[in-house]
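Visitor: Need a 3D model of the sequence below.
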Amino acid sequence: MPVYSMTGYASVQKTLQQAEGENATSPHQHTRLGLEIRSVNSRFLDLGFRLPEELRQLEPALRELVTKHLRRGKVEVRASLEAGEGAALPSPSPQALQRLAALQDKIQDWLPKARDLSVADVLRLNQGSSSTQPVDDAAWTALALEAIDALREARAREGARLTEMLQGHIGQLLALAEQAVPLVPQLVEQQRLRFLERWKDAMALADGNHLPETAQDRALTEATAFAIRIDVAEELTRLRAHLDEISRLLDKGGDIGKRLDFLIQELHREANTLGSKSAVLEMTRISVDMKVLIEQMREQVQNIE
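Guide: Next up, the predicted model:
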């Protein structure tokens, strides 16, 4: 299953067929039905619809389709129903003209400065109030599915790009972890030798109030405590385990965004601990480089569904 980004865009259009029995001068013979869907990242599925009044009754079916195929993201859906270039303008009926004239007189009684309706105003109002060709449910569903499929394809392409980038970051983090592994025993050994030298110096300066055994125990205790404090083997093991799990989820695909976000938090915690236990400049550099890569991964994961 592919990895889906929450960022995508799709736009589809369909020319409505002239209904059977309509004459050649039907004003709706070239009506175009359009559907545009765009989405960006969001913690949950946040749907917004902008539909003309003629299509408002179809919103529940569209909402159900989008909810069925998308899990997360801020999704904006726009639909349009327009007449094409070849469409004839609908002729206003006498009854419609009478209603418009009556409305104009009523408005001007209250607003004397309101201007008279122009021919363009009358045609526009008549076109908006005239009955449009009904949109067949099957045609609407087919168009909606086509738009959703196109959006999912766009999100899948973006998801593949994000997956490639994340896998690259995983490789870099594993390489940094490998650089950190040999540093720990070296640091422990260096510190052990340093404490032994201090112990020998203490023995040379010891007077009758301090026994050699006491000084040696103190040196060994401090050496052990330091070794425990700088040992990051457990952090490196957990970090590699988290990276393996992220890689497994990316290979699996599907609805993995929230799990990836949690694992990124765990990676950041391990990298912080690695830095806090750092006893040499090289380990500090590795920790900083890890946190930079993890922050880049966080930004990418926040776009995954």
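
Visitor: Please count neighbours and contacts with C-alpha atoms only from this point.
Guide: Noted.

Visitor: And the helices in the chain, which stretches?
Guide: 59-69, 94-110, 119-129, 137-180, 183-205, 212-230, 233-252, 257-276, 281-301 (DSSP state H).

Visitor: Please generate a structure for the following sequence too, so the two can be compared:
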Amino acid sequence: MKSMTGYGRASAQNGGYDITVEIRAVNHRFYECSVKLPRAYSYLEEKIKDQLQSRIARGKVEVSLTMQNVGGKSLTVQVNHTAVSAYLTALLEENRRLAEELDGGISEHAFLKQDLSLSTLLRLPDAFQVQQVTEDAEVVWAAVEPLLQDAVEQFLSMRMVEGERLKADVASHLDALEQMTFCVEKLAPETVQLYYDKLYRKITELLADHTVDESRLVTEAAVVAEKIAVDEELVRLHSHIAQFRTLLESDVPVGRKMDFLVQEMNREVNTTGSKSQSLEITKLVVDMKSEIEKIREQIQNIE
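Guide: Predicted coordinates for the structure are as follows:
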């Protein structure tokens, strides 16, 4: 049994990359996965989702991937010769024009000094071209996949530890619910007898010295017994508890099945309470509903 909440993290340098993978999940009715990763590696999203979907059945899962190329060049910088030549040509032409305006002709000493430096070139727009080095997608995935698997194993391990705690807690509430069910079974027959005795006393008081028709009382008691009988409800409740215990030992996701069983158990207990003519049974029903609610709260976190 696994909880739906969990966390896993793996970080290392692998294949020339500094990689960190984090996985976290919270409760959710179905399976939902989102992946955050650098734009340059967006093509890894589907691969990551495929890896997780095969191992996670329910929960809202978030995966975060950060990676940096530390083993080789990730960028190339080249001089844009066309742009630099165009800048220089334009500057020389402007220099000649200014010299002609001042001297009436081309001067040996131009108005602007030709002291164009490297620092000046760096400030010119488009003087350099920066390009991302194309990386082999399979090489990148080969570097990421082992760390992803490590993070997934940590994530699933945490889910299993939490799942064992949930299992133990749910089992204790099932035991309490079963004990209360046995108590109701013992009290149910007494309810009919109590009703018969109460009805006999009232009729005797009303009729005073007149003879009480015993057969009529028995018939009335039988009708009431049929109306307030909870045998079927208690049998079904025992069956649901047994099924629930079987699910606790299952090695496949059972959260949604448990949710259905909790609804059924709650229905049987409510019916028992509505039929009850006994204050003691009514009190037990309240306690039984409390135990079922505790179970319901816990299974919201079971995968």
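
Visitor: okay if I get the helices of the first structure as JSON lines plus mean neighbour count and distance to Ser42 of the first structure?
Guide: Output for the helices of the first structure, formatted as JSON lines (neighbours: other CA atoms under 10 Å; distance: least, CA to CA, whole Å):
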{"stretch": "helix 59-69", "mean neighbour count": "14", "distance to Ser42 of the first structure": "14"}
{"stretch": "helix 94-110", "mean neighbour count": "13", "distance to Ser42 of the first structure": "46"}
{"stretch": "helix 119-129", "mean neighbour count": "14", "distance to Ser42 of the first structure": "36"}
{"stretch": "helix 137-180", "mean neighbour count": "18", "distance to Ser42 of the first structure": "14"}
{"stretch": "helix 183-205", "mean neighbour count": "15", "distance to Ser42 of the first structure": "41"}
{"stretch": "helix 212-230", "mean neighbour count": "15", "distance to Ser42 of the first structure": "40"}
{"stretch": "helix 233-252", "mean neighbour count": "16", "distance to Ser42 of the first structure": "19"}
{"stretch": "helix 257-276", "mean neighbour count": "18", "distance to Ser42 of the first structure": "11"}
{"stretch": "helix 281-301", "mean neighbour count": "18", "distance to Ser42 of the first structure": "12"}
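
Visitor: Which among the ones you listed is found nearest to Tyr9 of the first structure?
Guide: Nearest to Tyr9 of the first structure among those is helix 137-180 (5.5 Å), distances taken as CA to CA.

Visitor: Tell me roughly how far the closest one lies from the second structure on average.
Guide: Compared with the second structure after fitting, helix 137-180 of the first structure deviates on average by 1.2 Å (mean CA distance after the TM-score superposition for the first structure).

Visitor: elements contacting that helix?
Guide: Judged by 3 or more CA pairs under 8 Å, 6 or more residues apart in numbering; DSSP states H and E, the packing partners of helix 137-180 of the first structure are strand 8-15, strand 31-40, helix 59-69, helix 233-252, helix 281-301.

Visitor: Where does that helix end up in the second structure?
Guide: Counting by TM-score structural alignment, helix 137-180 of the first structure pairs with residues 141-184 of the second structure.

Visitor: And for stretch 140-158 of the second structure, what's in contact with it?
Guide: The contact list for stretch 140-158 of the second structure (CA atoms under 8 Å, 6 or more residues apart in numbering) reads 2, 6-12, 14-15, 17, 19-24, 44, 48, 52.

Visitor: Mark which of those residues are buried, thanks.
Guide: 2, 6-11, 14-15, 17, 19-24, 44, 48, 52 (16 or more other CA atoms under 10 Å).

Visitor: which one in the second structure is aligned with Glu219 of the first structure?
Guide: No Glu there; residue 219 of the first structure is Ala. Under the alignment (TM-score structural alignment), Ala219 of the first structure pairs with Leu217 in the second structure.

Visitor: Provide a list of residues in contact with its match.
Guide: With CA under 8 Å, 6+ apart, Leu217 of the second structure has these contacts: 196, 199-200.

Visitor: at 10 Å instead, please
Guide: In this structure, Leu217 of the second structure makes contact with 196-197, 199-200, 203, 223, judged by CA atoms under 10 Å, 6 or more residues apart in numbering.

Visitor: One more: Ala40 of the second structure?
Guide: Ala40 of the second structure is in contact with 132, 134-135, counting by CA under 10 Å, 6+ apart.

Visitor: Tell me the counterpart of it in the first structure.
Guide: Aligned partner of Ala40 of the second structure by TM-score structural alignment: Glu54.

Visitor: before we move on, the earlier item: distance to Phe49 of the first structure added to the helices of the first structure, as a markdown table?
Guide: A markdown table is the format used below for these (distance: least, CA to CA, whole Å):
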| stretch | distance to Phe49 of the first structure |
| --- | --- |
| helix 59-69 | 8 |
| helix 94-110 | 31 |
| helix 119-129 | 20 |
| helix 137-180 | 13 |
| helix 183-205 | 57 |
| helix 212-230 | 56 |
| helix 233-252 | 32 |
| helix 257-276 | 25 |
| helix 281-301 | 27 |
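
Visitor: nearest to Leu45 of the first structure, of these?
Guide: Nearest to Leu45 of the first structure, of those and by CA to CA, is helix 59-69 at 8.0 Å.
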